[in-house]
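A.B. asks: just to be clear, the model below is a prediction. Sequence and coordinates:
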Amino acid sequence: MLQIDLWKRVVIWAVCAIGLLLAIPNAFYSKVEQHNDALAAIEVSGSTDELDAMVALWPEFLPSGLVNLGLDLRGGAHLLAEVKVADVYAARMKSFWPEVRDALRPERAAIGTIRLQPSAGDVLKVRISQPEGMARAIEVVRGLSQQVVSLSGVGSSDIEVSGDDGVITVRLSEAEKRATDERTMQQSLEIIRRRIDEVGTREPTIQRQGTDRILIQVPGIGSAAELKAIIGTTAQLTFQPVVSRGSNANAAPGVGNEIMPSLDEEGQYYTLESAPVVTGEELVDAQPAFDQNGRPAVSFRFNPTGARKFGDYTAENIGNPFAIVLDAEVISAPVIQSHIAGGSGIITGNFSVEESTNLAVLLRAGALPAGLDFLEERTIGPELGADSIQAGQIACIVAFVGVLVFMFLSYGTFGLFANIALIINVGLIFGLLSMVGATLTLPGIAGIVLTIGMAVDANVLVFERIREEVKSAKGPARAIDLGYEKALSAIIDANLTTFITAVILFVMGSGPVRGFAITLGLGILTSVFTAIFVTRLIVVMWFERKRPKTLEV
């Protein structure tokens, strides 16, 4: 029988109403955007008359979710960065030297003196004066190894130790290198995301590409140079013992030491021990502050492990200088006056208020584990984005009008029903995009245009089937019922295969391809819903009202 239960009718119209309600804010994009920005600003800095006026631009009782515009529609910056993962190997070996030294010291009677040797970045070489104790030295160093923390390296050791001619060679195992690469990329992605979020940009795209590259797209930002300034600084903070100070940048620092320039004193260089006492990774907080003289500074606080190491070192080295190093520059080298307990302190220097605030943001977000090489950078102006939006709107309107006219001319009243469902369908697409916070790109607009063309396919199948049933002398009610029943399998098959394609594009693709896949996939879901449920409900309601004796499809 050609009938639909009341509860089903209520559910269908409720879904349509909710979807269209969620889509409404996109018709007043600028007002809603100002409203949302003002609410976010009030949460951070409090209410002002100007912000309250912006909040009043959009009613609070209505949804305020928007379809986020992608880089090609809003304009912004695009970067492709390569993470220098090899730097992490060198840092690991450098920081491993104090552990090796402390472990070998009790064995001096058997192995003799211990000296660090010049070596490649990812290798640590230590010479002992009594080669006959090599076996014992290797055993002790191997005792420092740990299991690799990764699923692919279960049971493997993180270091490989060998010895020859009185020199112990320590290097990272291949399993540990793979695990380190994975951790480095994940940490880099997270820290870049934190730094960009601190700036308050809308819906950035931050994705891993390949083994050691990261794609960064930030809509609404001024230039690629501005984006690089936000994320390009590694902000690697270390606290290192000072060996000496001078003006010769080319002096030999000695094994285990390094020379770094002073940030504030031009022409001055510090010779420091390479192995830091504490690093920025052990920071838990950093905030802009002022020193005792009222000058901008940055206060910091360590975690328990860093606080203990920091406190022990200051207690044992009162009267000695202690360098605070940021990105290979000594920003301060104060003399330790007393034991600093509690794990907190302050970084002073010739900072402006803005510089101290930015430094605090970088330190709080965390240090990038490795440097970045920017392989590709582009700045897309907002004018180009506006042109893209206009072109997309024209394409959607032309496609929309063309389909509406074709359906009405081909199927008359039934074509009009399909057109109503098509309008609802487009509204549902924007409602879903707003609800999930998806980003609309130019390929995404292409996906919507394609969906508009495909949306009526299901109705065409149904209407053609109804025509066939009418020709075989079926009554109007029976023809409509059979038309939907027999076309259902073809509708599901056609849309299911397309939906699977959209899923594959989303999983395997990136950037614009994923934008196209999202709108195509959501468009298929809404198209099937409107074709199977909405159009059928409209036809049933029309039939119940008119009770036609014959059908003109």
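C.D. replies: The structure has been received and is ready for your questions.
A.B. asks: could you use CA atoms for every contact and neighbour count after this?
C.D. replies: Noted.
A.B. asks: distance of the nearest residue to Ile42 once chain neighbours are set aside relative to Leu57?
C.D. replies: The shortest distance from Ile42 to any non-neighbouring residue, by C-alpha to C-alpha, 6 or more residues apart in numbering, is to Leu51 (7.1 Å). Per C-alpha to C-alpha, to the nearest Å, Leu51 is found 10 Å from Leu57.
A.B. asks: count of neighbours near the residue nearest to Arg108 when sequence neighbours are not counted?
C.D. replies: Once flanking residues are discounted, Arg108 sits nearest to Ile114: 7.9 Å by C-alpha to C-alpha, 6+ apart. Neighbour count for Ile114, taken as other C-alpha atoms under 10 Å: 18.
A.B. asks: surely Ile114 meets Met134?
C.D. replies: No: with contacts defined as C-alpha atoms under 8 Å, Ile114 does not count as touching Met134, sitting 11.6 Å away.
A.B. asks: so how far is Phe408 from the residue nearest to Ile42?
C.D. replies: 48 Å.
A.B. asks: tell me how far the residue nearest to Arg108 lies from Val140.
C.D. replies: Ile114 is 13 Å from Val140, where distance means C-alpha to C-alpha.
A.B. asks: the structure to be compared is supplied as follows:
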Amino acid sequence: MDEEDSLIRDPRILLLIAGIIVSIILIYPHPTDGGISTSLNYGLELEGGSWLQLELQGAIVEIDSNPATIIEYEYASCLNDSDLRVTEVKTNSIRFVTSKEVTEREIEDLRYGAASLLVEDGRTTVAISTTEEGIVRTYLQNKLDSEVKILRVENGTAYEIRTNTSESEIKQVLTPINGRLITYTRGVSEETRDDTKEILDAKLNAIGLKDIPIRTVGEDYILIDLAGVDIATAMRMAATPGKFEIRIQIEGNETAHVLYGDQIEHVGIPQQDEHNVWGVPFRLTQAGAEELREAALRYNATTNPSAHHLMMYLDKKEVFSGPIAPSLAENIEKTPVKHLEARTGMDEEGHQEAKELQSHLRAGALPVNVKVIGSGQVPATLGARFKEQLGVAGIITLIAVALIVYRRYKHREIIIPMLLTTTGEVVMILGFAAAINWQLDLASITAIIAVIGTVIDHLIIITDEVLHQEKGELPTEKIFKDRIRKAFTIIFAAAATTIAAMIPLGYMGFGALRGFAIVTIVGVLIGILIARPAYGAIIKHTITQN
């Protein structure tokens, strides 16, 4: 009885038992109308559902152009002034002279930057705060009606056009300004791809779909598995934006509706002003600008702008709040304003908040156009059949292992601890999957079945090393420790080899390959840290008792 108590009190055994109990709690098996349910998440193959393959549409170009020529071409056309000339180009500004009467608003409507005017002798000198790269980006945005992002590349500067644009279209746009297309690459940057993935991930998780696998392939493709979702719903969820609303503060916590997200026709890229404050520029429709002006006048926001915040909500959750700038209030009082900018602050924190706000302003819309180039559906009945077949395969595996082990040792005192340890290890792997909301797919279940074979291999090594087969006598404590140490040396070496082989597969692979690698690594770690030491204690107790 004392030996039994000492075994149960052994820390290795207690750790194994605790691991199994915690795992069962995490798995949470419970009866339902349809049988037994758990908290385990199953992948597309086992649950049924839909998959989508999306192509990110865009182009990355390098061009050779003269910013002064762009400004002359744009404003000569806008102001109908063929004599307009650029007089000065600096790092952060550009100046031109026109004989036409203009206002700052007219100059800024083309979105090249903040303008200041100086009128002398019937001619107007216009100064625009901008950069050479900013001029090229704005020109491409105006002509292609697309968001354009500046990229730093090895040879200088490239421009990412976030819509499906052909090489011939780019050349056609550059012809009036005597520009030259240096390179053209179809696709998007890695950062844009990751931003698209994050937006999709946030959208799907926000509506209660946990652990939706969204995988990137190269820089132009995204794969999405939506277990338990039909193909029509999958299409709608991946492409439909959320509900965005702007409200105005009336008094205290009281707010009033101003406009919805469908009145925002363009959202720019986060940028810094001359004071290094980050902000997100966006443009309202004419109707949206009129609604904003009407609300500001109705609630006296133009006379006391600091007391009236504009508040933004995505799906009824506040994502931004800031006072109306005095200059904006002054302009709104005169005329509807379409071009706005939400300021988020300075430094890296302000930059991150600006990126988040940019996503919110888009109301979940993706930064680039996407094209569904592949889709499919796995019926729920087929997924249920796969689960059933895998369950049967697991049971057959355990039975086959039991028969082989019995033929080798012919002692149930050895076979039962082996099977219990193996089963406990499988339970702990499933508990880990439940704890991190990992979706179990075919590859993950296959890895678990493969781990069973690895478990038995390791347990046989321990058993053979511990058994004293030369004379049939009981091994001494010193001999037992030496043999256990030798067995674990072999096991740790084998485990290290397996983990080393799986790490590249888990890091570089995707989808099924990554799932297989992760489950294998987790199974090996649980085995060498918890299950193998516990089995060593059990086999020692078994030999001394028999």
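C.D. replies: Thanks, I have the structure now. It should be emphasised that the depicted structure is a prediction, and the values quoted were computed from it without experimental measurement.
A.B. asks: what segments of the stretch 201-350 of structure 2 are helices?
C.D. replies: 231-239, 286-298, 326-334, 347-361 (DSSP state H, counting those that start in this stretch).
A.B. asks: for these, which one sits closest to Ile63 of structure 2?
C.D. replies: Comparison of those against Ile63 of structure 2 by C-alpha to C-alpha identifies helix 347-361 as nearest, at 26.7 Å.
A.B. asks: helices and strands around the closest one, which ones?
C.D. replies: strand 264-267, strand 278-284, strand 317-323, strand 339-345 (3 or more C-alpha pairs under 8 Å, 6 or more residues apart in numbering; DSSP states H and E).
A.B. asks: just say which of those is most tucked in.
C.D. replies: The highest mean neighbour count among these, using mean count of other C-alpha atoms under 10 Å, belongs to strand 278-284: a mean of 22.
A.B. asks: elements contacting that one?
C.D. replies: By 3+ C-alpha pairs under 8 Å, 6+ apart, strand 278-284 of structure 2 packs against strand 264-267, strand 271-272, strand 339-345, helix 347-361.
A.B. asks: please, where are all the helices along the stretch 1-150 of structure 2?
C.D. replies: 2-8, 11-27, 44-47, 67-79, 104-108, 132-144.
A.B. asks: any chance of the ones you listed in JSON lines, plus mean neighbour count?
C.D. replies: Compiled in JSON lines, the helices of the stretch 1-150 of structure 2 are given as follows (neighbours: other C-alpha atoms under 10 Å):
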{"stretch": "helix 2-8", "mean neighbour count": "11"}
{"stretch": "helix 11-27", "mean neighbour count": "18"}
{"stretch": "helix 44-47", "mean neighbour count": "26"}
{"stretch": "helix 67-79", "mean neighbour count": "18"}
{"stretch": "helix 104-108", "mean neighbour count": "15"}
{"stretch": "helix 132-144", "mean neighbour count": "19"}
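A.B. asks: just after the host helix or strand of Leu430 of structure 2, pick out the following helix or strand.
C.D. replies: Assessed by DSSP states H and E, Leu430 of structure 2 sits inside helix 412-435. Heading C-terminal from helix 412-435 of structure 2, the first helix or strand you meet, by DSSP H and E, is strand 439-440.
A.B. asks: what's the average distance of that following strand to structure 1?
C.D. replies: Here the mean offset of strand 439-440 of structure 2 against structure 1 after fitting is 1.1 Å, by mean C-alpha distance after the TM-score superposition for structure 1.
A.B. asks: and that strand, what does it pack against?
C.D. replies: Strand 439-440 of structure 2 sits against strand 41-42, with contacts defined as 3+ C-alpha pairs under 8 Å, 6+ apart.
A.B. asks: so how far is Ser472 of structure 1 from Phe414 of structure 1?
C.D. replies: 19 Å.
A.B. asks: more neighbours: which of these two?
C.D. replies: Taking other C-alpha under 10 Å, Phe414 of structure 1 and Ser472 do not tie; Phe414 has more neighbours (22 against 10).
A.B. asks: residue closest to the middle of structure 1?
C.D. replies: Ile206 (3.7 Å; C-alpha atoms, centre = their mean).
A.B. asks: which residue, other than its chain neighbours, is closest to that one?
C.D. replies: Here the residue nearest Ile206 of structure 1, using C-alpha to C-alpha, 6+ apart, is Ile216, at 4.7 Å.
A.B. asks: also His351 of structure 2?
C.D. replies: Trp278 (5.9 Å).
A.B. asks: that neighbour against Glu349, yeah?
C.D. replies: No: between Trp278 of structure 2 and Glu349 there is no contact under C-alpha under 8 Å: 9.3 Å.
A.B. asks: rewinding a little: what residues are up against the residue nearest to Arg108 of structure 1?
C.D. replies: Ile114 of structure 1 sits next to Arg101, Leu104, Arg105, Arg108, Val126, Arg127, Ile128, Ser129 when contact means C-alpha atoms under 8 Å, 6 or more residues apart in numbering.
A.B. asks: show me how far stretch 501-512 of structure 2 is from its chain's centre.
C.D. replies: 18 Å (C-alpha atoms, centre = their mean, to the nearest Å).
A.B. asks: repeat that for stretch 495-506 of structure 2.
C.D. replies: Taking mean C-alpha positions (C-alpha atoms, centre = their mean), stretch 495-506 of structure 2 and its chain are 25 Å apart.
A.B. asks: contacting residues around it?
C.D. replies: So stretch 495-506 of structure 2 is contacted by Leu513, Arg514, Gly515, Phe516, Ala517, Ile518, Thr520, Ile521, Val524, Leu525, Ile528 (C-alpha under 8 Å, 6+ apart).
A.B. asks: how about stretch 362-380 of structure 2?
C.D. replies: Here stretch 362-380 of structure 2 has contacts from 44-58, 162-164, 192, 195-196, 199-200, 203, 228, 230-231, 239-244, 261, 267, 314, 359, using C-alpha under 8 Å, 6+ apart.
A.B. asks: could I have the buried ones of those as ChimeraX selection syntax?
C.D. replies: Buried members of these, defined by 16 or more other C-alpha atoms under 10 Å, are picked up in ChimeraX with:
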select :44,45,46,47,48,49,50,51,52,53,54,55,56,57,58,162,163,164,192,195,196,199,200,203,228,230,231,241,242,243,244,261,267,314,359
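A.B. asks: out of the contacts of stretch 362-380 of structure 2, which sit inside strands?
C.D. replies: Gly49, Ser50, Trp51, Leu52, Gln53, Leu54, Glu55, Leu56, Gln57, Phe244, Val267, Leu314 (DSSP state E).
A.B. asks: farthest pair within those?
C.D. replies: Distance extremes for those: the farthest pair is Gly49 and Val267 at 33.6 Å, using C-alpha to C-alpha.
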